[in-house]
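Asks: turn this into a structure:
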Amino acid sequence: MSKIDKEAFTQAVYDIVRTIPHGRATSYGAIAKAVGYYNMSRLVGRVMSECNSSITNIPAHRVVNSQGILSGKDAFGDSSEMQELLEAEGVIVSNNKIKNWKTVFWNPLDEINI
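Replies: Alright, predicted model coming up:
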């Protein structure tokens, strides 16, 4: 595996996350694929946990695991904040999982030209 440029990777992740539409969500893996690093979903998760959404306006609450589970909720100050932000956009969350995940899921490879 080639060494990645973490700064460029982080910027690419942020650029994609900023394009996720209101009321939709995507997965760490889908973002990793979109930036060309298919096996780097955990690194995407780490980047999301460090982005400080309230300052950067990066909608990290719209990025969840591949089953629609709010696995990154602890990165938010209040563990219910991620769910509250999604619900404010009309996304239904039950037991820390997005309902109708297949409908809510936004695939950057299908939606944007990179």
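
Asks: for the rest of this, base every contact and every neighbour count on C-alpha atoms.
Replies: Will do.

Asks: please tell me how far the spatially most central residue of the chain sits from Thr19.
Replies: In the chain, the residue lying closest to the centroid (CA atoms, centre = their mean) is Val63, at 1.9 Å. With distances taken as CA to CA, to the nearest Å, Val63 is found 12 Å from Thr19.

Asks: go on, Val104?
Replies: From Val104 to Thr19 the distance is 14 Å (CA to CA).

Asks: tell me which of these two has more neighbours.
Replies: More crowded of Val104 and Thr19, by other CA atoms under 10 Å: Val104, with 18 against 13.

Asks: here is a second sequence; please produce its structure as well for comparison:
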Amino acid sequence: MGRILDENLIYEVLSVVDEIPEGKVATYGQIARLIGREKNARLVGRVLSMAEFYGRYPCHRVVNHAGRLAPGWKEQRELLEAEDIPMKNTMYVNLKMCLWDE
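Replies: Alright, predicted model coming up:
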């Protein structure tokens, strides 16, 4: 892993993700801001793409700034619907109703 992406950073991101309550979602940018890296939303996405190697985290509760689900991850919608997350349509959650107010 490069200089920017070390294990401390990975666990910092994952610890925030682990705090997202059931029935709520957070955005990549929101998590970046919470760890003090406001402009690193993509870095958060990169960390989440590797989360399975670090344990079990509710990564399905993280969406983009518009509420869009991760492309190509069909199970994300199923996991969110199982938590009664309100959806706008098949690819977007309703952020007004379910955004985590950390």
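
Asks: measure stretch 3-23 of the first structure end to end?
Replies: 35 Å.

Asks: now do stretch 20-28 of the second structure
Replies: 12 Å.

Asks: now the strands: where do they sit in the first structure?
Replies: Using DSSP state E, the strands of the first structure run over residues 26-27, 63-64, 93-94, 97-98.

Asks: in CSV, list those along with distance to Asn52 of the first structure.
Replies: Formatted as CSV, the strands of the first structure follow (distance: least, CA to CA, whole Å):
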stretch, distance to Asn52 of the first structure
strand 26-27, 18
strand 63-64, 14
strand 93-94, 22
strand 97-98, 22
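
Asks: check these for me and report the most buried one.
Replies: Comparing the strands of the first structure by mean neighbour count (mean count of other CA atoms under 10 Å), strand 63-64 ranks first with a mean of 26.

Asks: show me what that one is packed up against.
Replies: Applying 3 or more CA pairs under 8 Å, 6 or more residues apart in numbering; DSSP states H and E, one finds that strand 63-64 of the first structure makes contact with strand 26-27.

Asks: now the strand it packs on on the second structure. Mean distance?
Replies: Its matched residues in the second structure lie on average 0.3 Å from strand 26-27 of the first structure after superposition (mean CA distance after the TM-score superposition for the first structure).

Asks: so how far is that strand off the chain centroid?
Replies: 5 Å (CA atoms, centre = their mean, to the nearest Å).

Asks: quick revisit: need the residues touching each of Val63 and Thr19 of the first structure.
Replies: Common neighbours of Val63 of the first structure and Thr19 (criterion: CA atoms under 8 Å, 6 or more residues apart in numbering): none identified.

Asks: so Glu83 of the second structure sits right up against Gly23, yeah?
Replies: Yes - here Glu83 of the second structure lies in contact with Gly23, judged by CA atoms under 8 Å, at a distance of 5.2 Å.

Asks: so for the two, which sits in the more crowded spot?
Replies: Neighbours were tallied for Glu83 of the second structure and for Gly23 using other CA under 10 Å; the higher tally belongs to Gly23 (17 against 13).
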